[in-house]
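Visitor: Fold the following, please.
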Amino acid sequence: MTKHIFVTGGVVSSLGKGITAASLGRLLKARGYKVMMQKADPYLNVDPGTMSPFQHGEVFVTEDGYESDLDLGHYERFIDENLTRNSNFTTGAIYQSLIARERQGDFLGGTVQVIPHVTNAIKERFRRIEEQTGADVVITELGGTIGDIEGQAFVEAIRQFRKEKGYEDCCIIHVSLVPYIAAAHEVKTKPTQHSVRELRSMGIQPDFIVCRSDHEVDADIRAKIASFCDVECDCVFENSDCPSIYDVPAHLAEQGFDRKVCERLSLDPRTGDMSRWYDFTSAMHAANARADVTRIRVVGKYTQLPDAYLSVIEALHHSGVAFGRHMDIELVDGEELSEDNVEEVLGDADGILVPGGFGLRGIEGKVCAARRARTLKVPYLGICLGLQVAVCEFARDVCDMPGASSTEFVPDCAYPVIDLMPDQADVTDKGGTMRLGAYPCKVVTGTLAEEAYAEPLVYERHRHRYEVNNAFRDRLTAAGLKISGLSPDERLVEMVELPEDVHPWFVASQAHPEFKSRPDRPAPLFREFVRAAIARHEGCDRHEVTALA
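Guide: Below you'll find the model as predicted:
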């Protein structure tokens, strides 16, 4: 019998519900249970794919090509499982499916209503992931904040589901803000009391309360919350800010959080093995304690919100820890970068990374960054758009194609070295219509890509509409650009690089390898890029930079 855990949030958004849920998932998996995770988002978008990263951070892409909320990235990194499109759904997706069924006459002339039709559709999503994965435990995070009008149908669906499934097979965890009031020199419980009261007014009594705060929430405060919110004292947990999100599982485990959840769900607590996770966090703290830092500059366009490049940043940190080095990662606005200030902005960079993105804004700054990396032999990693700007720069400066560009930015350019994929030519809808998800790539022998992957065929996740224009492939390779990865039919350029005798490490991928990076298993291209950056910083050959045991 699959057990279900629902995680709700109170007082404000961005509390860390996702990290709390993911940490519990990791702890339960360490006890030998098969854990699956799910995010229910109450907004009306069908998925986050058409949203600006300024709205909700990066769009995370699953193996099966679903554009999802960034919390799925946290889930994957913590529980080390590849999730699917069944792990994220929205109000928009629920309404879209119901309206399609209504148009087909599936409701036999009946009135379609929030209750029971919307709530039944939500509950079906809870059951679907259980049935398709056979998980022992499914953890579902409800996006937004209790009290939001758009989340009411989800809360009602959770209430109904727990009643139907059985109290012993479902539990509710409420993550709530316990703010510190500096003038009073104390944390305040009233916001949490009101939040739980709101939740109870909708028919749900939480089993556990997790107190989020930037100050310690001591036993007396937790006892007060327990009393006012009608939960047991040992079911209120403190989750004050940790040095890293990867420290949260240990912080909760020290309080017996996962043990109490097992007890509540009548799960055998078993003996947990978190040794690999704790080995990583120990190495992470040792690396971060180093005064010496390796400087990585990420040249993008959504630099005001670091969450827009969350998986990229995490993959860089994973790679730094693998070598026991401290990564100093700085986001650089491509729109403000030019030949006039590139030395000032990127002069101290040990490695330059250009991530994915869409639209014209900041493109010339990214081309400028690729030029600096190529000409001054700074290690370079291009991701998706980062490959495309590297190809444009190479075409302009090495292949004598002035103004070479992508038809995404300059439709009538003289040298469209990047062009729309043929199967995208007639696509008009924006949502879910790109080349999405994991695709195979043949890795060319004798390349840096082969050295990184050590496999002839690899699968990485994609999210793009444009590709290297095959009409210019021969001209680019004749000038020295090496194609190091191709689709199995050799139609699509997947990876390019510069030869080692020309540049110490310059590689770009049309895919997004950051999505598959794990704390103890960094994405291969990120790992080797960071190795090369460390070597540049320390003035040695990159092969002398060895990973920790």
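Visitor: okay, CA-based contacts and neighbour counts for the rest of this
Guide: Noted.
Visitor: dump the residue contacts of Cys229.
Guide: With contacts taken as CA atoms under 8 Å, 6 or more residues apart in numbering, Cys229 has the following neighbours: 193, 196-197.
Visitor: all helices of the stretch 1-150 of the chain, in order?
Guide: With DSSP state H, counting those that start in this stretch, the ranges of helices along the stretch 1-150 of the chain come out as 17-30, 53-56, 71-79, 91-103, 119-133.
Visitor: Check what contacts the last one and list those residues.
Guide: Counting contacts by CA under 8 Å, 6+ apart, the residues outside helix 119-133 that touch it are 2, 36, 86-87, 94, 98, 138, 153-154, 156-158, 161.
Visitor: Sequence B follows; please return its structure for comparison with A:
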Amino acid sequence: MAKFVFVTGGVVSSIGKGIVAASLGRLLKSRGYSVSILKLDPYLNVDPGTMSPYQHGEVFVTEDGAETDLDLGHYERFTDTAMSRLNSVTTGSIYQAVINKERRGDYNGGTVQVIPHITGEIRERIHRVAANSNADVVITEIGGTVGDIESLPFLEAIREFRSEVGRHDLAYVHVTLMPYIGVSGELKTKPTQHSVKELRSIGIQPDVLVCRSDRPINNELKTKIGGFCGVSTKAVVQSLDADSIYAVPIALEKEGLCRQVLEVLNLQDHESDMANWEELVRKLRNPGPAVKVALVGKYVQLNDAYLSVVEALRHACLDADCGLDLNWINAERLEQEGAEKLLRGMDAVVVPGGFGNRGVDGKIASIRWAREQRVPFLGLCLGMQTAVIEWARNSAGLVDATSAELEPASTHPVIHLLPEQQDVVDLGGTMRLGVYPCRLVAGSKGHKLYGEEVVYERHRHRYEFNNAYRSLFLESGYEISGMSPDGRLVELIELKNHPFFLACQYHPEFLSRPGKPHPLFRGLIEAARERLPQSPREAISQHQ
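Guide: Predicted coordinates:
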């Protein structure tokens, strides 16, 4: 039977519960335990698929096509374990399921209430993850903070959960903030005390406290917190602000977080193997020469909107022994000030996904600049579509070419709606989502990068390359290097006689992992690194 860990948060939101949950998952895996992690989000949306990136950051897509919170990306990258739609639960999805059951008559005419029906559905979702993943430990992160009205059903559900499993089959981990008051020169424990008091008022006694702070917490303070909050001093774990999220698991390991959780769960504390992870952090802190990468997007005001793209770039830089000098370029600003001004000196250009007209001309201008200046370029989803539009307008002479998404009445819709999307009305969960196969053309750059004939990538789109323009496209120096197995859908394109110019309809950033960068990102960074001035040692080595 699985063991269960519940991660809650107090005092403030965005305190890092997701990273704590992911880090604990990493530490458990380092000891040989299998792990699955799920997120309980208190908002009423069924999923974040229709949310603006400014509301909730990027939408992460699982293998089975679920549109989820970005924390699932952290879970996958830290544990190197694929999550599924079962790992993302929202208030909206819970109420939708309960109402559907009521309409079918599943409750035999009974009055449907928050308790027991809503909380029962929540508990069932947690058990479902345990049954389907067959994990040794299931970690559940509860979104929001203790005291939020929206989170109360989830907190009640995990309180009730205690009666369904043995006392040593679950552990409560509570993450709080310890602010530093500069005037008095003190770290304050009261916010943590009040947060735990709020948690205990609804019947949950935390087993472990993870205290976030910007400076060390001494043993005297830990003893004070433990005494007021009813936990042992060794179960008060400090979590200092880190220079990288990848440094957090190592810091929490030194603080004994995993040992404390295993003790509560009555599981053996096997020897931990974090050598590869420690090497990863060492390389992060001692990078080689930095490559300047321009990320040309329309949501750059919120960096979380492109979280997986940034992490994929970072993974590739680690693999290439170079640093990442990331330049956030607003596509709308690029329209006004020009590509040459904003992109001059860049070693690579990345154009990520997005929706709608805003900033599209700026993306197209950046792609033209990368093509003409022979600067390595990688386009993702809308990035591929805008690369096709750039080709059509500036190479094929189709000056009014565009996407049917942007201009339905276009005379040259080089990007058009997928046939199966023609009659779709609802926007949520109806795109081409999840993993699909892509067959690579032998001898192409894409094929050389992957080293495989067929690859499986995650998708999130409605529009696709218009095959009416395929012949013209191929005649102009471009290559379609990846297609669906039936040859109908264009998945990967590249420009011949260019150092690196590739664009894909899918989202490779979702499959990149620390220590295992995605082949397309690795290829981009390697091409960008070749543009850097050689060090004397490299020049001598190359001459020899």
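Visitor: corresponding residue for Val310 of structure 2 in structure 1?
Guide: In structure 1, Val310 of structure 2 lines up with Ile313, judged by TM-score structural alignment.
Visitor: ok so its match is a helix residue?
Guide: Yes. Secondary structure of Ile313 of structure 1 (DSSP: H, G, I helix; E, B strand; the rest coil): part of a helix.
Visitor: List the contacts of it.
Guide: With contacts defined as CA under 8 Å, 6+ apart, Ile313 of structure 1 is in contact with Ile329.
Visitor: mind running it again at 7 Å?
Guide: For Ile313 of structure 1, no residue counts as a contact, taking CA atoms under 7 Å, 6 or more residues apart in numbering as the criterion.
Visitor: do Arg290 of structure 1 as well
Guide: When contacts are counted by CA under 7 Å, 6+ apart, Arg290 of structure 1 is found next to His326.
Visitor: ok, now Tyr66 of structure 1?
Guide: 85, 437.
Visitor: Then Ser88 of structure 2?
Guide: Ser88 of structure 2 makes contact with 38-40, 68 under the criterion CA under 7 Å, 6+ apart.
Visitor: Show me what it aligns to in structure 1.
Guide: With TM-score structural alignment defining the correspondence, Ser88 of structure 2 maps onto Asn88 in structure 1.
Visitor: same check, this time on Tyr469 of structure 2
Guide: Alignment note (TM-score structural alignment): Tyr469 of structure 2 maps to Phe472 of structure 1.
Visitor: what's the burial count for its match?
Guide: 14 (other CA atoms under 10 Å).
Visitor: residue ranges of the helices in the stretch 201-350 of structure 1, please?
Guide: Here the stretch 201-350 of structure 1 has its helices, by DSSP H, counting those that start in this stretch, at 219-229, 248-253, 257-264, 275-288, 310-322, 342-346.
Visitor: As a markdown table, those helices with distance to Asp80 of structure 1 would be great.
Guide: Output for those, formatted as a markdown table (distance: least, CA to CA, whole Å):
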| stretch | distance to Asp80 of structure 1 |
| --- | --- |
| helix 219-229 | 32 |
| helix 248-253 | 14 |
| helix 257-264 | 18 |
| helix 275-288 | 11 |
| helix 310-322 | 14 |
| helix 342-346 | 35 |
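Visitor: Tell me which of the ones you listed sits nearest to Gly134 of structure 1.
Guide: helix 257-264 (18.1 Å; CA to CA).
Visitor: what range in structure 2 does that closest one sit on?
Guide: Mapped onto structure 2 with TM-score structural alignment as the criterion, helix 257-264 of structure 1 occupies residues 257-264.
Visitor: The matching stretch: average distance to aligned residues in structure 1?
Guide: Taken over the aligned residues, the distance from stretch 257-264 of structure 2 to structure 1 averages 1.2 Å (mean CA distance after the TM-score superposition for structure 1).
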